[in-house]
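**Q** Only the shape, not the letters, is given here:
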């Protein structure tokens, strides 16, 4: 088990996706963001079934950064209740995990 996480965030458009990704990267809260267009979400909101075209932002981070990362996403996000879901990274390619630590400013002696 690592201290790394993948955070999934849906957004309404590319501009929002890029704004969130850039701000989190500059704050060193993530190592990487991947932005995928063309997502169709189907969900219940205020008693009605809704369908939305959205973008998916996949963020690579650390579990100890989640609360700060989540608060920053909420401040930047246009939705009242944004999807911000974290999944643990159980295992991974060690050089990649070490690179994540470097990008997020973790000293090499603390890297996994």
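**A** Structure received. Since this is a predicted model, take the numbers as computed values, not measurements.

**Q** contacts and neighbour counts: CA atoms only from here.
**A** Will do.

**Q** any idea what residue 80 is structurally, helix, strand or coil?
**A** coil (DSSP: H, G, I helix; E, B strand; the rest coil).

**Q** which residues touch it?
**A** Applying CA atoms under 8 Å, 6 or more residues apart in numbering to residue 80 gives no contacts.

**Q** Go again with 10 Å.
**A** residue 74 (CA atoms under 10 Å, 6 or more residues apart in numbering).

**Q** Check the gap between it and residue 19 for me.
**A** Residue 80 is 17 Å from residue 19, where distance means CA to CA, to the nearest Å.

**Q** Tell me which residue of this protein is furthest from the middle?
**A** residue 47 (27.9 Å; CA atoms, centre = their mean).

**Q** From residue 80, how far out is it?
**A** For residue 47 relative to residue 80 (CA to CA), the value is 15 Å.

**Q** adding another structure so you can compare the two:
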């Protein structure tokens, strides 16, 4: 069951947008749950200079089956030209929690 679950992450420089990206994914059954971290400070290269931004990290709990649909949805909804999109494998965890993620992301 653990290898069915992944955590996918993106960021947003707007708290309300982060909440909309979280709620929309859950309402669409693309993620069983989403965490939004407190504001973080990001430093990154953009258009040949170092930028700094205050961002909220958004972590989606989903499955490998739902990941492609979640990624496509996120790229349609996200305002950034190049949003961060990374996935982290889940190699273990509570069997009850992992089962919940799979059940909640099953297509309706």
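**A** Nice, thanks for sending it over. Quantities reported herein were computed from a predicted structural model and do not represent experimental measurements.

**Q** Now compute the TM-score of the two chains, please.
**A** In this superposition the chains share a TM-score of 0.92, using TM-score structural alignment, normalised by the length of the second structure; 106 aligned residues with a CA RMSD of 1.2 Å.

**Q** can you map out the strands along the first structure?
**A** 4-11, 32-45, 48-62, 84-88 (DSSP state E).

**Q** Point out the most buried one among those strands.
**A** Mean neighbour count (mean count of other CA atoms under 10 Å) peaks for strand 4-11 among these, with a mean of 22.

**Q** mean distance, that one to its aligned residues in the second structure?
**A** Taken over the aligned residues, the distance from strand 4-11 of the first structure to the second structure averages 0.6 Å (mean CA distance after the TM-score superposition for the first structure).

**Q** just the angle between that strand and strand 32-45, please?
**A** 50 degrees (axes from the mean of the first three to the mean of the last three CA atoms, to 10 degrees).

**Q** Correct me if wrong: residue 24 of the second structure contacts residue 74.
**A** Yes: with contacts counted by CA atoms under 10 Å, residue 24 of the second structure reaches residue 74, the gap being 9.3 Å.

**Q** So for the two, which residue has more residues nearby?
**A** Counted by other CA atoms under 10 Å, residue 24 of the second structure and residue 74 do not tie: residue 74 has more neighbours, with 19 against 16.

**Q** how about the strands of the first structure in JSON lines, adding distance to residue 96 of the first structure?
**A** Converted to JSON lines, these look like this (distance: least, CA to CA, whole Å):
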{"stretch": "strand 4-11", "distance to residue 96 of the first structure": "11"}
{"stretch": "strand 32-45", "distance to residue 96 of the first structure": "11"}
{"stretch": "strand 48-62", "distance to residue 96 of the first structure": "11"}
{"stretch": "strand 84-88", "distance to residue 96 of the first structure": "15"}
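
**Q** Looking at those strands, spot the one closest to residue 97 of the first structure.
**A** Evaluated with CA to CA, those place strand 4-11 nearest to residue 97 of the first structure, the distance being 7.8 Å.
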